[in-house]
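Trainee: Using only what follows, build the 3D model:
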Amino acid sequence: MLTGKQKRFLRAEAHHLNPIFQVGKGGVNDALIKHIKEAIEVRELMKIRILDNCEEDKHEVAEALAKGARAELVQLIGLTVVLYKESRDNKRIELPKSK
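Mentor: Below is the predicted model:
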């Protein structure tokens, strides 16, 4: 579980990132989750865009993505989801220590 300080740090780190996946009309499916799991292991921090034609609620989509990828939901702002998962092999991000 991330602290508020860690989430703030990750939001700042994610600011310059571009979304690399999009959730469209098909919603969240197994193939999308599989690709996100692979990508987040390499990147640790990623943005995912929910398209306007997605028929599911954006909050449900964000939760489903985080749960499916076993990642932390850092932020849902507008239709952009920010996920974080600490990488086993490609650790790049050093989180601030919680008190």
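
Trainee: drop to CA atoms for contacts and neighbour counts, all remaining ones
Mentor: Will do.

Trainee: Going by contacts, tell me the helices and strands next to the longest helix that the chain contains.
Mentor: Longest helix in the chain by number of residues (criterion: DSSP state H): helix 30-43. Applying 3 or more CA pairs under 8 Å, 6 or more residues apart in numbering; DSSP states H and E, one finds that helix 30-43 contacts helix 58-69.

Trainee: one more to put side by side:
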Amino acid sequence: MLTGKQRAYLKSIANGLKPITQIGKEGITEAFLKQLDDALRAREIVKVNILENSGLDAKETANEVARLVRGEFVQAIGSKFTIYKKNIEKPIIELPK
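Mentor: Okay, the predicted model is just below:
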């Protein structure tokens, strides 16, 4: 569980990120989850874009995706959301205490 300070720190990092994956009309698929998990392992923080034709709510979808990949929901703005998952073997982001 992230503290407010940690969440704020991750939001500041996410501010400069571009979405690297997206959810389309198929919704949350196994292929999407695999791709997202691989990206989280490599980067620890990932921004996702939800396409208009999916009809999904960003915050609900983000919380569901975070639960499925065992990550942490950071933020949802418009049709984009950010997920964080610590890489146990090779941590990249050092969170404030």
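
Trainee: TM-score of the superposition?
Mentor: Scored against TM-score structural alignment, normalised by the length of structure 2, the superposed chains reach a TM-score of 0.93; 97 aligned residues with a CA RMSD of 1.0 Å.

Trainee: what angle sits between the longest helix of structure 1 and helix 58-69?
Mentor: Note on geometry: by axes from the mean of the first three to the mean of the last three CA atoms, to 10 degrees, helix 30-43 of structure 1 and helix 58-69 are set 70 degrees apart in direction.

Trainee: Can you give me the buried ones in helix 30-43 of structure 1?
Mentor: The neighbour-count check on helix 30-43 of structure 1 (16 or more other CA atoms under 10 Å) flags Leu32, Ile33, Ile36, Lys37, Ala39, Ile40, Glu41, Val42, Arg43 as buried.

Trainee: again with stretch 14-28 of structure 2
Mentor: Neighbour counts over stretch 14-28 of structure 2 (16+ other CA under 10 Å) mark Ala14, Gln22, Ile23, Gly24, Gly27, Ile28 as buried.

Trainee: how long is it from one end to the other?
Mentor: 22 Å (CA to CA, to the nearest Å).

Trainee: go on, stretch 74-90 of structure 2?
Mentor: One end of stretch 74-90 of structure 2 to the other measures 20 Å (CA to CA).

Trainee: How far away from the center of its chain is the longest helix of structure 1?
Mentor: Relative to the centre of its chain, helix 30-43 of structure 1 is centred 10 Å away, using CA atoms, centre = their mean, to the nearest Å.

Trainee: One more: stretch 86-99 of structure 1?
Mentor: How far stretch 86-99 of structure 1 lies from its chain's middle: 15 Å, per CA atoms, centre = their mean.

Trainee: do stretch 28-40 of structure 2 as well
Mentor: Mean-position distance between stretch 28-40 of structure 2 and its chain equals 10 Å (CA atoms, centre = their mean).

Trainee: which residue is nearest the centroid of structure 1?
Mentor: Centroid check for structure 1 by CA atoms, centre = their mean gives Leu83 as the closest residue, at 1.9 Å.

Trainee: For it, list the residues it contacts.
Mentor: Neighbour list for Leu83 of structure 1: Leu45, Met46, Lys47, Ile48, Ala66, Ala71, Glu72, Leu73, Val74, Gln75 [criterion: CA atoms under 8 Å, 6 or more residues apart in numbering].
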